[in-house]
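Q: below are the sequence and a predicted model; questions follow.
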Amino acid sequence: MAPPALKGAPLPATPIKTVLLVVALQAEAAPLVKDLNLKEDTSGLFPAGVPWVKFSGEYKSMKVHLVTPGVDAIHGVDAVCTVPASLLTFSSVQLFKPDLIINCGTAGGFQKKGAEIGDVYLISETAFHDRRNMLPGFDNYGIGALAATPVPKLVSHLNLKVGVLTTGDSLDHVDKDDEVMENNNATVKDMEGAAIAYVADLLTTPLILLKGVTDIVDSPAATEEEFLLNLQSAAKAIQTTVTSALDFLSLKNLSDLQ
């Protein structure tokens, strides 16, 4: 059964004036901040005590806000995974009222689906692979499959690969995860995308997900080693793709993407 589409499709003829970029890692955000000439905003819009970081600026015809969960105060590392990403996205949509969300970042890729390190995918569907609940009806809720906002004209313009994203809170994966990811028809795997899609659906906000491949999920190589080796090059590929996407979005309506 096909997953339900995000609320709001087809897209309205609304001018794209404000874009929210949601990025999980500081290392993923840095090339975009530099390329788009964004400036850190320390005005205190976010709730007191959260580590979230916001950069803003004007890019062509659009106001661009880039948000990242920042550094966890207890452990001193990037606040990754689904809970920080969903909280940050929810709060940012409430504050900045974007016409469009772009979640961009790194992901693992499945070589059996043709993914290679350095590829950038536009995501067609999202699902979870580690929310297992066998109670009646809760199994499908746990998977939480959603069809992403369809943007065929953007895909064609950028000549992007398209694939299904599967999301979980662990960098590694156990046998049951592999089974669910196979059932999800996954091409790429990350740690926040499906949670952001859930928020976008709740708040009826169009969402584009762009994922750059840092490691190959279905290979014998250690995920953490491949990820660290390829993080910088993947972040650069994402930056190039996102900038090209923003160039395409400038002076367009949402409906122009379909």
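A: Looks like it arrived, so ask away. Numbering: from 1, shown residues only.

Q: okay, CA-based contacts and neighbour counts for the rest of this
A: Noted.

Q: what segments of the stretch 51-200 of the chain are helices?
A: Along the stretch 51-200 of the chain, counting by DSSP state H, counting those that start in this stretch, helices occupy 82-96, 138-143, 152-158, 175-183, 193-202.

Q: mind giving me the packing neighbours of the longest helix along the chain?
A: The helix that spans the most residues within the chain, counting by DSSP state H, is helix 223-249. Helix 223-249 is packed against helix 26-35, strand 100-109, strand 120-128, helix 152-158, strand 207-216, with contacts defined by 3 or more CA pairs under 8 Å, 6 or more residues apart in numbering; DSSP states H and E.

Q: how far off centre is it?
A: 12 Å (CA atoms, centre = their mean, to the nearest Å).

Q: and the angle for that helix with strand 207-216?
A: 150 degrees (axes from the mean of the first three to the mean of the last three CA atoms, to 10 degrees).

Q: tell me what angle helix 223-249 forms with helix 26-35.
A: Going by the same axes, to 10 degrees, helix 223-249 makes 30 degrees with helix 26-35.

Q: circling back to that earlier point, quick one: the helices and strands packed on helix 223-249 as JSON lines, columns for mean neighbour count and distance to Ala197 too.
A: JSON lines is the format used below for the helices and strands packed on helix 223-249 (neighbours: other CA atoms under 10 Å; distance: least, CA to CA, whole Å):
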{"stretch": "helix 26-35", "mean neighbour count": "18", "distance to Ala197": "19"}
{"stretch": "strand 100-109", "mean neighbour count": "27", "distance to Ala197": "9"}
{"stretch": "strand 120-128", "mean neighbour count": "27", "distance to Ala197": "7"}
{"stretch": "helix 152-158", "mean neighbour count": "14", "distance to Ala197": "18"}
{"stretch": "strand 207-216", "mean neighbour count": "27", "distance to Ala197": "7"}
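
Q: take a look at this one as well, against the first:
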Amino acid sequence: MASHGNKSEEEAAISEAPNTPISTIVIIIAMQTEALPLVNRFQLTEDLDSVFPQGVPWVRYHGVYKDLNINLIWPGKDSTLGVDSVGTISASLVTYASIQALKPDLIINAGTAGGFKAKGAVVGDVFLAADCAFHDRRIPIPVFDMYGVGLRQAHSTPNLVKELNLKVGKLSTGDSLDMSPHDESSITANDATVKDMEGAAVAYVADLLKVPAIFVKAVTDIVDGEKPTAEEFLQNLAAVTAALDNTVTQVIDFINGKCLSEL
């Protein structure tokens, strides 16, 4: 994964990628509702002898599908409030711990997201993110401002995009479900089609530890539409999760037997 939009670094990384088929995949998913259909689809089992530190709520489901070792990581429920551990902090921690414990060849961050009708998104669309950036880390000091945005490119997947006819757009990440005027300005500057609460954090850790990552995001709500975001998100979550499940399955089927450079 290249950082800060440097194509030459990305192309160099692909050319240096081992010419062996992808074997181990880690799928990072923030919400149980999003995770369970894939757990059932791939007949994964929960790891009761956890590879993670004692006491954390993180859950690993794992199994073998075709020629792939699949690990689906869900950050679990907050131990105090009992809700899904969404957001960038949990996403960063589980990504780091998963890479350390499982040594994946590829990370897939899958989940739901808000979309922008101004960029052509509609509810039910599934996007592959071309790159990820933050919209709520505003540091108005030269160079620190670029660090705050934290732009990272996803692993290049031209063949996957063509074969599955996937939509491609830029992803912007922040720790709030709603969108403040400051966030809106930053999201516009990021040229984002979709916004979520985890992607850029996963991208940061994956880039730090030099593990290729791709981002599959299904649109539950239209951020620049007329409906309240929370209401529209909850209304569409189940149906859009089914679309996400189908697309991730197609992505996994495509990846099976291929090298990173063939994606």
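A: Ah, there it is. Everything numeric in this text was worked out from a predicted model, so none of it was measured.

Q: follow-up on the earlier one: the longest helix of structure 1 maps to which residues in structure 2?
A: Alignment of helix 223-249 of structure 1 against structure 2: residues 229-255, by TM-score structural alignment.

Q: how big's the offset between that stretch and structure 1?
A: On superposition with structure 1, the mean distance recorded for stretch 229-255 of structure 2 (mean CA distance after the TM-score superposition for structure 1) is 0.7 Å.

Q: hang on, the earlier thing: got the buried residues for the longest helix of structure 1?
A: 223, 226-227, 230-239, 241-242, 245-246, 248-249 (16 or more other CA atoms under 10 Å).

Q: do stretch 165-174 of structure 2 as well
A: Leu166, Val168, Gly169, Lys170, Leu171, Ser172, Thr173, Gly174.

Q: which residues in structure 1 does that stretch align to?
A: Under the criterion TM-score structural alignment, stretch 165-174 of structure 2 matches residues 159-168.

Q: other residues contacting that stretch?
A: The contact list for stretch 159-168 of structure 1 (CA atoms under 8 Å, 6 or more residues apart in numbering) reads 81-82, 119-131, 155, 181, 184-195.

Q: winner for burial among the helices of the stretch 51-200 of structure 1?
A: When you average the neighbours per residue for each of those (mean count of other CA atoms under 10 Å), helix 193-202 leads with a mean of 24.

Q: tell me how far the spatially most central residue of structure 1 lies from Pro3 of structure 1.
A: Centroid check for structure 1 by CA atoms, centre = their mean gives Asn103 as the closest residue, at 3.0 Å. In this structure, Asn103 of structure 1 and Pro3 of structure 1 are 19 Å apart, going by CA to CA, to the nearest Å.

Q: what's near enough to touch the closest residue to Gly174 of structure 2 other than its chain neighbours?
A: Spatial nearest neighbour of Gly174 of structure 2, excluding adjacent residues (CA to CA, 6 or more residues apart in numbering): Met197 at 5.0 Å. For Met197 of structure 2, the contact set (CA under 8 Å, 6+ apart) comprises Val86, Gly87, Thr88, Thr173, Gly174, Asp175, Ser176, Leu177.

Q: the last one: how many residues sit nearby?
A: Leu177 of structure 2 is flanked by 17 other residues according to other CA atoms under 10 Å.

Q: got it, and the second one?
A: Residues contacting Gly87 of structure 2 under the criterion other CA under 10 Å number 20.

Q: translate it into the numbering of structure 1.
A: Using TM-score structural alignment, Gly87 of structure 2 lines up with Cys81 in structure 1.

Q: was I right about its match contacting Glu192?
A: Yes: in this structure Cys81 of structure 1 lies within contact range of Glu192 using CA atoms under 8 Å: 5.3 Å.

Q: measure the aligned residue in structure 2 for Leu66 of structure 1 to Val161 of structure 2 for me?
A: Taking TM-score structural alignment, Leu66 of structure 1 has Leu72 as its aligned residue in structure 2. Separation of Leu72 of structure 2 from Val161 of structure 2 (CA to CA) stands at 22 Å.

Q: list the contacts of the closest residue to Ala243 of structure 2 other than its chain neighbours.
A: Distances taken as CA to CA, 6+ apart place Gly124 nearest to Ala243 of structure 2, at 6.7 Å, with adjacent residues excluded. Residues in contact with Gly124 of structure 2 (CA under 8 Å, 6+ apart) are Ala218, Val219, Thr220, Ala239, Val240, Ala243.

Q: export these as CSV, with columns for distance to Leu151 of structure 2.
A: Output for the contacts of Gly124 of structure 2, formatted as CSV (distance: CA to CA, whole Å):
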residue, distance to Leu151 of structure 2
Ala218, 21
Val219, 21
Thr220, 24
Ala239, 31
Val240, 27
Ala243, 27
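
Q: same check for the residues you listed, but in structure 1.
A: By both residues aligned by TM-score structural alignment, their matches' CA atoms under 8 Å, these still in contact after alignment to structure 1 are Ala218, Val219, Thr220, Ala239, Val240, Ala243.

Q: which ones are touching the fourth one?
A: Ala239 of structure 2 sits next to Gly124 when contact means CA under 8 Å, 6+ apart.

Q: now do Ala73 of structure 1
A: Ala73 of structure 1 neighbours (CA under 8 Å, 6+ apart): Pro51.

Q: how near is Leu158 of structure 1 to Cys104 of structure 1?
A: From Leu158 of structure 1 to Cys104 of structure 1 the distance is 15 Å (CA to CA).

Q: Lys54 of structure 1 now?
A: Remark: distance between Lys54 of structure 1 and Cys104 of structure 1 (CA to CA) = 15 Å.

Q: could you do Val80 of structure 1 as well?
A: On the measure of CA to CA, Val80 of structure 1 and Cys104 of structure 1 end up 13 Å apart.

Q: about what we covered before: what's the closest of the kept ones among the contacts of Gly124 of structure 2 to Ala206 of structure 2?
A: Ala218 (21.0 Å; CA to CA).

Q: which one in structure 2 is aligned with Arg96 of structure 1?
A: Wrong residue type there; residue 96 of structure 1 is Phe, not Arg. Counting by TM-score structural alignment, the partner of Phe96 of structure 1 is Leu102.

Q: who's in contact with the closest residue in space to Phe254 of structure 2 that isn't next to it in sequence?
A: Take Phe254 of structure 2 and drop its neighbours on the chain: the residue closest to it by CA to CA, 6+ apart is Leu160, 7.0 Å away. Listed by CA under 8 Å, 6+ apart, the contact partners of Leu160 of structure 2 are Leu166, Val251, Phe254, Leu263.
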